[in-house]
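J.: Have a look; sequence and predicted model below, questions after that.
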Amino acid sequence: MLLLTAWFGTMLIDRASGKVLEFMPASKDAQEIAKRLLRITLGEILEEEKEMAEKAKSNGYQIEVCEPRLSNLGNYIDGKSPDLLELAEERGYTRLLLHASCLELARIKTRTALSGDKHIIQAVNAADELTKTANLLSERLHEWYGLHFPEFAEMAKEDEFVNLIANYGDRFSVASNSKLNLDPSRSVGGDISHADRDAIMAFAHSLLEIYSAKEKIEKYISERMEEIAPNLAKLAGPIIGARLIALTGGLERLATLPASAVQLLGAEKALFRHIREGESPPKYGVIFQHPLIHKSPYWQRGKIARALAGKIAIASKVDAHSGRYIGDELQEQLDKRIAEIAKKYPKEPKRLKIIEQPKVSYQKFGKGPKGKRREERKEKKKGLGKQKWFAKKGKGR
C-alpha cells in the first residue's frame, strides 16, 4: 500500500492496480488548503496521515511512502508519485481552486519570511534621517533666535538652548533660567513681537519632538538587537551592530562576510579612492565609532580594528546560524588581544620622511615613454628660453 498526500487529500493506493482504496478529503477552502500545504513544505506529518497509516497497519498492510518526511510511517521508496490531477477534478477540486490555494500559500510564505533584522534596518535608516532633520532644524533655530538673542545662540549647549527657547521664548526669561551668566539688557539682538516669539517657541517644540522620537527609536534598536543578535550587540554595541546589519542588508548577509570586509564596512569610498588614485588604504569603517578604537592611540587603531572585526564576524555567524550566546567569551578574548597590542606597541612609531616626486601631466602627448620624453624636452626648452632672456637683459645693461 502506498500512502500518498496531495493538495486535495490523503489516500491509500494499491500499487499493483493503481486504485484508490481509501481517501480522506481536504477542505475546499483555499486558505485551509494553503495552510495544509505550508505544513507539508515544513516537513510536518499531518494527523490524517498518522490515522490512515495506523489503520492500514492494524489491518495487516505494509505501508510504503514516497516522501522523506513520511519515512517514520512506512518504508521509503525512491520514485515518482502518480499524476492525480484527474482524480482531483473527479472529486470536485478544480484547477481554479488549486490556483487560488497556491496564491494564498505564496502570501503566507511572504509574511512568514520577514525576519526581525529587516525592522532593524528600517529603524537605523529612520534614526539617520531624524538626525539629519534635527541638524537642519537646529541650524535654522540658531539663526532665527540669533536675531533676538545672538549671545545665547552662540554660547549655549544644544539641549539647554532648545529647551529654554521652547519653554520661555523671550531673552529675559531665557537668561534668568539659563546657567550662563548673560545680561539680556546688553544684547545686540532686536526685540520681537508676541507672534514672533510664539512661532519660535512652536518651532523649538517640534525640534524637541524629533529628539524624543530619535531616542525612542535608538532604545527600540537596542532592545531588538538583544533579541535578534545578542552576541553582535555585546561585541560591537547595539547601535554599531545594527548599522553593520543595515549596511550589509541583513544578518544572514553579514554572517557570510570575512573579517576583512567587516572591518571596512562604511569606508567604501575611501577604499575605491585607494584603488583608483593610489591614496592610503582605509583601516576601518563604521567600527571606528567603537570606543575601543577611537579612544585608543592612533598607531594602535588599525590592529584593534582588525581584532574587533574578527570577533564581530564570529559573533554574527553564531547569531545567524546557532543562536548560542558566546558574547562574554568573545569579549574576554578581545580584551586580552587589545592588552597584548597595547603592551607590544606602547610608543608612537618613527615615521620616515617621504619625498614626493612632482607630478607631470602627459595628457597632451600621451602616457607612453615617447610622450614623457616630449614633455621633458618641452620643459627643458622653456627653462633654456628663460636663461637666454635673462642673459640678454644683463648684456643690454
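T.: It's in. Residues are numbered from 1 along each chain as shown.
J.: Going by C-alpha atoms from here, please, whenever you check contacts or count neighbours.
T.: OK.
J.: my guess is Ser280 is in a helix, correct?
T.: No - read with DSSP: H, G, I helix; E, B strand; the rest coil, Ser280 is coil and lies in no helix.
J.: Now do the same for Gly79: helix, strand or coil?
T.: coil.
J.: That one against Glu64, yeah?
T.: No - the criterion here is Cα atoms under 8 Å, and Gly79 misses it with Glu64 at 11.0 Å.
J.: Among the two, which residue is more densely surrounded?
T.: Using other Cα atoms under 10 Å as the criterion, Gly79 and Glu64 rank with Glu64 on top: 21 against 9.
J.: show me the contacts for the more buried one.
T.: Met1, Leu2, Leu3, Gly74, Asn75, Tyr76, Ile77 (Cα atoms under 8 Å, 6 or more residues apart in numbering).
J.: try this one next to it:
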Amino acid sequence: MSTFYLFEAAAGLALFQCDSVDETNVKSKQIQKQFSDFAQFAEVCHLKAFQPFISAEIALNNALAIHTGTVTQELVDFLSTNLPAVGKKSNFQIAISDKGLAAGLQQYLNLKSKMNEATAQVFRGIRTHFVDFLRNEDFKERDYIQAQLGLAHQVSRNKVKLDINREDKHVTQAISIIEQMDKDLNTLSMRIKEWYSWHFPELAKIVTDNRVFTRIVDTYGDKKNINDEALEAIEELTTDAELAKQIVEAAKISMGQDISEIDLSTLKDLCIRVLNQFEFRDNIQEYLKNKMIAIAPNLTALIGENVAAKLIAHAGSLINLAKYPASTIQILGAEKALFRALKTRGNTPKYGLLYHSTYIGRANGTDKGKISRNLANKCAIASRLDHFLIQPTEKFGVKLKDQMEQRLKFLTAGGELNKNTDIMDEVLAELKGEGLYFESEKQLTQKRQEVKESQIKKGCRRSRRRTSRITIRSSKKEEKSIQIIMIYKQYIKQKCYSQFNLCF
C-alpha cells in the first residue's frame, strides 16, 4: 500500500510519495541518519506534485483554514488532480500532520488519513529537505525563508486584528495602572506628610485622608493662614464641620517650627502634581468602570469593577477566567501560599484576590472560607455568562449579588436560600417578557433590523404629521384671510351704496 504525504508549506502545497519507509524501525539511529541525508532520503521519498500559492492572501487563507481544521477549495482541487482515483479497490492512504484535516478529507474526498509517530518522522525529513526537493522549480532557500516570514507576520496580524477578547487587554492595562498609581500616590502622600509635619505635626493625626491633607497644604501652606476666618473654606475641603474645627484649634497651639518661602513653594509644587495624579486616577477609574460594564457586566455587578478586573488580568483574559473552575477562582492570586502549604503540609489558603471583595470582610472569622467558596462559585457562573451571552446584560449578576446577601444573612441568622436554577429561570422570564431573550445571533440581528425599521417608520409618520399640521394651519390661515377680505368688500359696497343714495 502506497502512502502519500500532504505537506502544507508557506510557499504552497506539496504532495510526496513514500513507499519504502520501514515504519517499525523509524526511530532507529540508522533510519534517522538516512533521513538526515538528502540523497538517501530522496531514494525513499520523492516529490509527486507541488502547487505554489499565487498570492499572499491565498497563503493566509490556507494557513488559517489548516489552523481551524477546515478544508479549502484549493486543497480539494490539488488532491483530486494529483491523487489516484478513490474507489473500493484503491490501495493508498494519505498521511497528514494536522488532526483537524482528517474529518474534512473524509467528508469531501472520502480519503482515509494516517497520523502516527512514523509519519511524524517522515514529515520531519520532508521539512528538512523541502528546499532541496524544489531545486528544479528554481526555488531557493532565501525565497522559502522570506515566504515563511511574510506568512508568519500576516497570521500574527490577523490574529491580533480578529482577537475577540482584545478588549480584555485594555482592562488589564487599566487595572495595572490603577494599582501602580495607588502605590505611587501613597508614597508621595507619605512624603508630603513627613515634610509638612516639621511645620504642622498635628495635622497628620487629625486628617487621615491623603487627598484632603494634600489639598489643605496646597491651599493654605503656612499654618498661620489656618484661622477662624478660613473655617468655612476648610469645611468645604474636608466636608466635616467638627474636623475643620479641630484643624483650626490645632493650628493655634501647634508646636511645629517655621517654614521658609522657598521650602513652602517647593512643597506646594509637589502637592499640585500629586493632586493632578489623583484626578488622573479618577479618570482611569471611570474608564475602567465603563469598560467592565461593557465587557463583563454580570461579574462587575457581583464583585465590583476593581476585583473583577483583577481576576481577568490574573487569568489573562475573560475566556481563561470562564474556563477556570470555582476552586481555582477561589485561590486565584494566592498561588505562592498554596504551594508553600502543600510543601510544608500546612493549611491551604481560603481565598486570594476575592479577599478584596466586601463579602469576605463582612463575614465572621469562621465563615470566611464558606463565603469565599460560595463567592467563587458565583464568579465562575458570572464569568461564563459574560463570555457566552449573545446580548450582554447585568441582570444575572444582580440576582447573584442578592443571593450572596442571602448567604451572609443565612450564616448569621438562618433563613431560606434561593437555588441557582430558580434565579436563572426568573431572569430568563424577565428577558423574555421584555423581548431581550435571543437564542442565536440571527435573532439578535433580526431584532435590531426590526427596531431600525420601526424607527424609520416612526420618523416618516412624524414628518407626515408635521406636514399635515403645517398644511392645516396654512389652510386655516388662508380661510381666515379670505373671510376678512370678503367682510371688507361687503363693508365697502355698503358704504358706497349709502353714499350713492345720499347723492341722489
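T.: Yes, it's here. This one's a predicted model, so the numbers in the text were calculated from it and none came from an experiment.
J.: picking that back up, pick the one among the contacts of Glu64 of structure 1 closest to Gly302 of structure 1.
T.: Using Cα to Cα, Tyr76 is the member of the contacts of Glu64 of structure 1 that lies nearest Gly302 of structure 1, at 57.0 Å.
J.: Count the neighbours of that closest one for me.
T.: 17.
J.: wait, isn't it in contact with Glu67?
T.: Yes - counting by Cα under 8 Å, Tyr76 of structure 1 touches Glu67, with 6.9 Å between them.
J.: can you put the contacts of Glu64 of structure 1 in a markdown table and add distance to Arg91 of structure 1?
T.: Below are these laid out as a markdown table (distance: Cα to Cα, whole Å):
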| residue | distance to Arg91 of structure 1 |
| --- | --- |
| Met1 | 21 |
| Leu2 | 20 |
| Leu3 | 18 |
| Gly74 | 27 |
| Asn75 | 28 |
| Tyr76 | 27 |
| Ile77 | 27 |
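J.: Show me these that map onto strands.
T.: Leu2, Leu3, Asn75, Tyr76 (DSSP state E).
J.: quick one: what's aligned to Ile303 of structure 2 in structure 1?
T.: Using TM-score structural alignment, the equivalent of Ile303 of structure 2 in structure 1 is Ala236.
J.: contacting residues for its match?
T.: Contact analysis of Ala236 of structure 1 by Cα under 8 Å, 6+ apart lists Ile287, His290, Leu308, Ile312.
J.: now do Gly237 of structure 1
T.: For Gly237 of structure 1, the contact set (Cα under 8 Å, 6+ apart) comprises His290.
J.: Trace His142 of structure 1 over to structure 2, please.
T.: His142 of structure 1 maps onto Lys193 in structure 2, by TM-score structural alignment.
J.: Likewise for Glu226 of structure 1?
T.: Using TM-score structural alignment, the partner of Glu226 of structure 1 in structure 2 is Ile293.
J.: Report the secondary structure element holding its match.
T.: helix 261-295 (DSSP states H and E).
J.: For that helix, enumerate the helices and strands it packs against.
T.: Applying 3 or more Cα pairs under 8 Å, 6 or more residues apart in numbering; DSSP states H and E, one finds that helix 261-295 of structure 2 contacts helix 166-197, helix 210-220, helix 305-315.
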